[in-house]
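Enquirer: Show me the folded form of this:
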Amino acid sequence: MTKLTLGTHPYLLGFEQLERLVERTAKTGNEGYPPYNIEQTSQNSYRITLAVAGFSEDDLAITVEDNSLVIRGRQADDSEGRIFLHRGIAARQFQRSFILADGVDVGEAVMENGLLHVDLTRKVPESVVQTIKIRRTGK
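Expert: Here you go, the predicted structure:
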């Protein structure tokens, strides 16, 4: 018996990209830092919230690359000339990626009390009915 995958199922035409997308999602390399929430704020909008305490707006970069929302954080090392008896707050960098479906647009990004909020909206496609004319071949 042959195993069918999404890209090879006979009723799913043109979905080869979906299988590659699932593989790409598994390889994003997202670790547990920084923690984040994803909430649905309406039927066609979402909000991603990342806990970025210690980062300023200048330490963060938000880009959309090949249908991926990429949020990067990099803090400058300000420890020069300082003597720490204990250093439990790490100044570390991160990259967090989220794959976006077609038609999802990234809106506003807002910093509030150490949280970065990124709003997303999904465009609702119009329902299109297309009638295909059947051509008769001559005999």
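Enquirer: going forward, measure contacts between C-alpha atoms and count neighbours the same way
Expert: Will do.
Enquirer: What segments of this protein are strands?
Expert: Remark: strands assigned in the chain by DSSP state E are 36-42, 45-51, 60-65, 68-73, 94-99, 104-112, 115-122.
Enquirer: Mind checking which residue lies nearest the centre of this structure?
Expert: The residue lying closest to the centre of the chain (C-alpha atoms, centre = their mean) is residue 98, at 1.7 Å.
Enquirer: So that residue is in contact with residue 69, correct?
Expert: Yes - contact criterion C-alpha atoms under 8 Å: residue 98 and residue 69 qualify, at 5.0 Å.
Enquirer: what's the neighbour count on residue 81?
Expert: Number of residues near residue 81 (other C-alpha atoms under 10 Å) recorded here: 6.
Enquirer: Alongside the first, I'd like the structure of this one:
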Amino acid sequence: MTTAFSLAPLFRSSVGFDRFNDLFESAARNDSASGYPPYNVEKLAEDKYRIVIAVAGFQEQELDLQVEKGVLTVAGGKRDNGAQNQEKDNVTYLHQGIAERAFKLSFRLADHIEVRNAGLANGLLTIDLLRQIPEEAKAKRIPINGQQVLEREGS
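Expert: Model prediction:
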């Protein structure tokens, strides 16, 4: 009897890097609220990523995106709209599948990942990310020549 161990939860809250230590910490916390709202993390190209969050029923002014210390936080909550809330109070739901409840999602970003754009269309919040590694942080090829590079002091 074999049991499959899924690593999917490890990759849920990280974008752009493979630091297993941080991923295991995230999985160990296992927030029960992490299933709402549903979202996708997509890799579009070598250095381009996209997060798509299903935010049905939310308007732009009810959503908040922030990046602080390498963590992208997306929060949503219904604002008090007077007449609109009174209208909803008078409704009896036979089935209520659209939650419209407050949420907060956090995504730990790798070094040099920037939020480039965010948009809301058809109930989907799309956040585009780009990895821009500065020249001084990129790997450099070191040529090997047949000469001794370091000379002893005093020779």
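Enquirer: circling back: the residue nearest to the centre of structure 1 and residue 47 of structure 1, how far apart?
Expert: 12 Å (C-alpha to C-alpha, to the nearest Å).
Enquirer: Next: residue 138 of structure 1.
Expert: From residue 138 of structure 1 across to residue 47 of structure 1, the span is 58 Å (C-alpha to C-alpha).
Enquirer: more crowded one of these two?
Expert: The residue with more neighbours, out of residue 138 of structure 1 and residue 47, is residue 47; 21 against 4, by other C-alpha under 10 Å.
Enquirer: What residue in structure 2 is paired with that one?
Expert: Here residue 47 of structure 1 is matched to residue 50 in structure 2, going by TM-score structural alignment.
Enquirer: Could you pull up the contacting residues of the closest residue to that match other than its chain neighbours?
Expert: Leaving aside its chain neighbours, residue 50 of structure 2 sits nearest to residue 128 (4.6 Å; criterion: C-alpha to C-alpha, 6 or more residues apart in numbering). Residue 128 of structure 2 makes contacts with 48-51, 115-118, as judged by C-alpha atoms under 8 Å, 6 or more residues apart in numbering.
Enquirer: Can you mark which positions in stretch 86-99 of structure 1 are buried?
Expert: 94-97, 99 (16 or more other C-alpha atoms under 10 Å).
Enquirer: Save those residues as TSV, and put in distance to residue 22 of structure 1 too.
Expert: Conversion of the buried residues of stretch 86-99 of structure 1 to TSV gives the following (distance: C-alpha to C-alpha, whole Å):
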residue	distance to residue 22 of structure 1
94	22
95	19
96	17
97	14
99	10
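Enquirer: what's stretch 100-119 of structure 1 aligned against in structure 2?
Expert: Counting by TM-score structural alignment, stretch 100-119 of structure 1 corresponds to 109-128 in structure 2.
Enquirer: Do me a favour and get the end-to-end distance for the matching stretch?
Expert: Start-to-end, stretch 109-128 of structure 2 (C-alpha to C-alpha) is 12 Å.
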